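Participant: with the sequence up front, the predicted model follows.
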Amino acid sequence: MPRWRVTLRAPVALAAAGLLLSGCANPSVGSADDDPTKPVTLKFWHGWSAPGEVKAINDSIARFEKLHPNIKVKATGNVTDATINQALRAGGDEAPDVVTSFTTNNVGQYCDSGMWADLDPFMRKSGLDKAKVFPKTLLDYTSYDGNQCALPLLADAYGMYYNKDAFKEAGIRRPPRTMSEFEADAKKLTKRAGNSYKRVGFMPNFRLYQNSPDRLFAQWGPTYFDAKGDSRLAKDPATYKFFDTAHKLVEAQGGYNALERFRTSFGDEMSTQNAFMNGKLAMHLDGEWRGLMMNEAKVGFDWGVAPLPVPDDQAETYGRGYLTGTVAGIAHSSRHQNAAWELVRFLTADTDQVVSFANAIHNVPSTFAALKSPKLDADPTFRTFLDIAQNKYSQVMPPSTNGGMYVTSLQDFSYSVEAGKVHDLKKGLRELDRQIDADTLQSKS
C-alpha cells in the first residue's frame, strides 16, 4: 500500500514533541568535500513498509548500485519524520545520509531549521536545471524561502472517483464539473433507507478518510498567507465560498447529523470495506492509489475517475486538483553529501528510474520527462491523475516554518463549522488567522 497511511495530524504531534526544529536550530555540520567516486556506504532512511513498496525501493537501490558500484546503500524503512529528525538533531555516525518524508507540510521546517542541506549547489555542480526537470508546483512544495532543501520523489494527485452504474441509474451523463452540478448530482445520487442511507451521493464531512478540508478547498485556489507570511483566510473571499458550498452539499443530502451517523458506520479506509468500494458512496475524493486497490478488489460495479468540480465562476480551471507527495533530501550532518547527492539525483531525476518506481507503487511521477514517458502505466484512470498533476491551476499547500500546524488548525476549525458550532464565520476566521500567526511566531522563537 502506498504512503497515504501517514496520519493527517502527524505535524502537530511532531511540533509538540519539539522534533521539528525552528530556524534557530544548530544542526550538526557535515561535509560536501567527499569524493563520490570513492567507496562509501550511505545510510538511506525512508517510510515505506508494505512488501510491495519495500520491494520497489530495494529494486531502485539495486539499479543505483549497478550504475555506481562504489556506492553501497544501507536502507532502513518504516521510519517516521519524528525518528529522522531526532537522529538529525543528534548527528553522529548513526544518523542517515539521505532521507525521505511523506509530509510535504513540514518542508518549511526542514529547510528553515538547516537540518536538510540546500540542494541548489549540488544541482549547479551537476548541471541539473531544476526548472526544466520538475514542474513548478512540485518545486514549490520542496523549497522554502529560497532554500531548495528537498526534491520531489513521486507525487500524489487528488481527484474524484465515481460509480458509473449509480450515475446511469440516476440518469446522469457525466461527472459534475462545477460546484452547482456537484450539489445537484450528489442530491440525485443519494438514496435514503429509513432514518439512514443506502447510499450517499458525496460525503462532504471533513472527518471522512482523505476529506481533509484543505483538499477540497484547493478547488478555489485559496491564498493562505500574504506577502509578509501572515495568515489571511478571513480576508480571502474563497474561504467563505468554500464553507458555503460545503454547507450546501451537507444540506442537500440530509444534514450533518444524519451524514455523520452514516459515516461512522463505514469500514476501514484501506480495506475492501472502504465506503466507496462497497457502494455506500457514489462519488468520492481520493488519490491515484485507489484505482490499484479497486482493480485488485474486483469491485462489483463500473467506475471512473474525473477531476473534482470547480466553483461555477472558475469553470476555466476545471481539471485542477490538490497535490502533495514524497520528498527526498540530504542530511546536513552527512559527511558524504556528494555521494548522497548521486542517490538523490538518481531517485528524483533519472527518467527511467522515476517511471519504474511510479509504475511499481502506482504514484504520479514527478518530472516532466517521466510524465511524458511511453513506459508509464497507460491505465486511463491513472492518466487522469497525471493530467491533474500537470494542470497549471492545481494547488499545493504553501510551506511554513511551523510545518503543518496551520493545516491542523484549519481542520479543527472546519470540524466546528460543519457541526454548526461556529455562529459567526467571519469572526471565527479572524480568530483562526490570529492562532495561525501566533503558532508561526512561536515556532520562530
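Facilitator: In hand now; what should we look at?

Participant: C-alpha from now on. contacts and neighbour counts both.
Facilitator: Fine.

Participant: now for the nearest residue to residue 96 once chain neighbours are set aside: which residues touch it?
Facilitator: Spatial nearest neighbour of residue 96, chain neighbours left out: residue 43 (4.8 Å); criterion: C-alpha to C-alpha, 6 or more residues apart in numbering. By C-alpha atoms under 8 Å, 6 or more residues apart in numbering, the residues touching residue 43 are 73-76, 95-98.

Participant: kindly recompute the last result at 10 Å.
Facilitator: Applying C-alpha atoms under 10 Å, 6 or more residues apart in numbering to residue 43 gives the contacts 72-76, 93-99, 334, 336, 340.

Participant: any idea how far the nearest residue to residue 329 once chain neighbours are set aside is from residue 142?
Facilitator: Nearest non-adjacent residue to residue 329, counting by C-alpha to C-alpha, 6+ apart: residue 150, 4.6 Å away. Distance of residue 150 to residue 142, computed by C-alpha to C-alpha, to the nearest Å: 5 Å.

Participant: shared neighbours of the two, anything?
Facilitator: In terms of C-alpha under 10 Å, 6+ apart, residue 150 and residue 142 are both contacted by the residues 104, 107, 110-111, 326-329.

Participant: structure two is appended below for comparative analysis:
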Amino acid sequence: MKKKTWFGLWCLLLSIMVAGCSGGSGSTAEPGKTSGEEPDQPAAADAVELSFWYGWTGPEAEALEKLIAKWNEAHPEIQVKGLSQSDYQKQLTAITGGNPPDVASQFGQNVVPWGLRGAMMPLDDYIAKDGVDLDDFVPAALSTSQHEGATYAIPTAMHVSMLFYNKDILKEAGYDGPPETLGELKEYIQALSIVEDGGRLSRLGLWPGMDAYTFSYAYGGSFYDEAAKQVTPDHEGIQSAIKLSKEIWDQYGSDNLDRFSSGLGQYMSAQNPFFSGKYAMTVDGEWLPTFIKQFAPDLNYGIAPIPYDENHPERKNPGNVTTSVFYIPKGAKHPDASWAFIKWMTEPEQMAEFTAAIGNLPTRTSAFASPLYENVPGFKEFLDYSASENLKSFPATSFTNEYMTEFSAQVDAILRGTVSIEEGLANVKEKIQPLVK
C-alpha cells in the first residue's frame, strides 16, 4: 500500500480500524433478508420489534448476529432484527427523514457532532435509572461519547496503538529490546534503516510520518482548552511530536520516501512492509497480531508500549483511543426497548464475547479478565496497556471531524515542506477556532 505521509498512514490506520470493526464482505444475511426474519423461537404476539443497523460486515457481523440471536431467544417480548449497513451517512439520512432504526452503531468521533445536532438521544436518564456504572469504562473511551454532562452513546469496543518490532532485525543491530523513550526511538530508527547509494531506501526503522495524535500525547500534548474554549493545535507537546517526525522525514527526503513507499506491499497480505522486513518497527492496533498469524506466522516479533518522553517518566504508556459505539437515534419508535438491548449488549459478558470474536478491545475494565481473550493473539499486551492512565482521546466537540481533517492536511504539508510547523499549525487554528461555540 502506498503511504507517502503521516496523513496517508492515518488514513490507513482508520481504514484498518474500519476493517477491524466492520470486516469487508457485506451482510451475512441472504440478499433481501435481515437477521431476525427466522428467529429460533416464535416471537410473542405483542412483541416489540427493533431494527438494528450496524457497520460490521463479514465475520464481525456473524459474531454480532450470534449475540442478537442470543438476545432474541432470551427476550421474546423484544425481538431485534439486525442489518449490516456500513454506509453511516445513510443513518443520518434516515434520522433526518424521520425513519431511523431503533438502534445503531457508529464511530466515536461522530458521536458528539451528531448528538449536538440532535441526531442521537441522550442516554443519561436511562443510565441513572438502571444504575449503569460509568466508572467501569475506560475514561478515554467513555469521553468519546460525552459532552458537557450529556452521554449520547455507549462505547462497546475501543482501539489503541502499540509499538511492534521485529526481534530478529533488532538483534542483528545489537539491540536486546525495543526503544523505551522517544530519544531512543529516534536512535533506533536511524540505526535500523538501510540507505543504499544515492539515498535509496531498502528498509526503514519506522515510517517517519508517525501517528501525530499518539505521539502528541506522548509529549503531553493537548488539542483543546475546554476552560478557555480555544483549540490548541500549537500546543508545545503537539509541536514536539511533529518536530520528531519532521526531523526523521527530512533525513531521508520526500523523493526517497516516495520511491520507497511505491514498492511496498499491501497491508493485509504477506507483503505488508512490517511482515516482509521493510519496516523494522511499526505503530499499529490490536488487530495486527491476528493479521500476523494469518499472513506471517513465522514472524519473530514483539509488542511494546509507545515510547515516552524521557524528561517526563510520568507520561509512560501514552496512547490515542478511538471507539465503536451503540446509540439510540432520534425518533426511534421504541427507545425504552432500544435502551434495554444496548444495556445488555454492553454488559461485561456480552462485550467480552463480541470484542474477543472480532479482535477489538473492550471498553469496560471489568471485562478485561474474561477468559475469552486468552486465545486472541497479542491481547495480553493490549489489555494491560488499556489500563494506562495516560491514554487520551481526541476532544469530543461539535467540530471534531473538521478539526481532525484540517490537522491531518497541515501535518502532511509540514512534512513535505510546503509550510513550516508554525505556519501549518497556525492555519489549523485560524480555520477551526471560528467553529467553537
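Facilitator: Cool, got the structure. Everything numeric here is computed off the predicted structure, so don't read it as measured data.

Participant: quick TM-score on the pair, please.
Facilitator: Once superposed, the chains reach a TM-score of 0.86 (TM-score structural alignment, normalised by the length of structure 2), with 399 aligned residues with a C-alpha RMSD of 2.2 Å.

Participant: picking that back up, what's the match for the residue nearest to residue 329 of structure 1 in structure 2?
Facilitator: When structure 2 is aligned by TM-score structural alignment, residue 150 of structure 1 is paired with residue 153.

Participant: try residue 70 of structure 1
Facilitator: In structure 2, residue 70 of structure 1 lands on residue 77 (TM-score structural alignment).

Participant: mind checking how far that match is from residue 340 of structure 2?
Facilitator: With C-alpha to C-alpha as the criterion, residue 77 of structure 2 and residue 340 of structure 2 are 11 Å apart.

Participant: between the two, tell me which one has more neighbours.
Facilitator: Taking neighbours as other C-alpha atoms under 10 Å, residue 77 of structure 2 and residue 340 compare with residue 77 leading, 16 against 13.

Participant: who's in contact with the more buried one?
Facilitator: Residue 77 of structure 2 touches 43-49, 337, counting by C-alpha under 10 Å, 6+ apart.

Participant: mapped onto structure 1, which of those residues hold?
Facilitator: Contacts conserved in structure 1 for the contacts of residue 77 of structure 2, using both residues aligned by TM-score structural alignment, their matches' C-alpha atoms under 10 Å: 44-49, 337.

Participant: about what we covered before: greatest separation within the contacts of residue 43 of structure 1: which pair is it?
Facilitator: The distance between the two most remote of the contacts of residue 43 of structure 1 (C-alpha to C-alpha) is 17.4 Å, for 76 and 336.

Participant: more neighbours: those two, which one.
Facilitator: The neighbour count for residue 76 of structure 1 versus residue 336, taken as other C-alpha under 10 Å, is higher for residue 336 (24 against 16).

Participant: what distance do you get for that one to residue 298 of structure 1?
Facilitator: 47 Å.

Participant: swap in residue 189 of structure 1?
Facilitator: From residue 189 of structure 1 to residue 298 of structure 1 the distance is 22 Å (C-alpha to C-alpha).

Participant: of those two, which one has the most company?
Facilitator: Higher neighbour count among residue 189 of structure 1 and residue 298: residue 189, with 23 against 12, using other C-alpha under 10 Å.

Participant: map the more buried one onto structure 2.
Facilitator: Checking TM-score structural alignment: residue 189 of structure 1 goes with residue 192.

Participant: next one: residue 139 of structure 1
Facilitator: Checking TM-score structural alignment: residue 139 of structure 1 goes with residue 142.

Participant: now its match, nearest residue through space, not along the chain?
Facilitator: In this structure, residue 142 of structure 2 finds its nearest non-sequential neighbour in residue 155, 6.4 Å apart by C-alpha to C-alpha, 6+ apart.

Participant: which other helices and strands contact the helix or strand encompassing that neighbour?
Facilitator: When elements are assigned from DSSP states H and E, residue 155 of structure 2 belongs to strand 154-159. The helices and strands touching strand 154-159 of structure 2, judged by 3 or more C-alpha pairs under 10 Å, 6 or more residues apart in numbering; DSSP states H and E, are helix 6-22, strand 103-107, helix 139-142, strand 322-327, helix 335-345, helix 348-358, helix 379-386.
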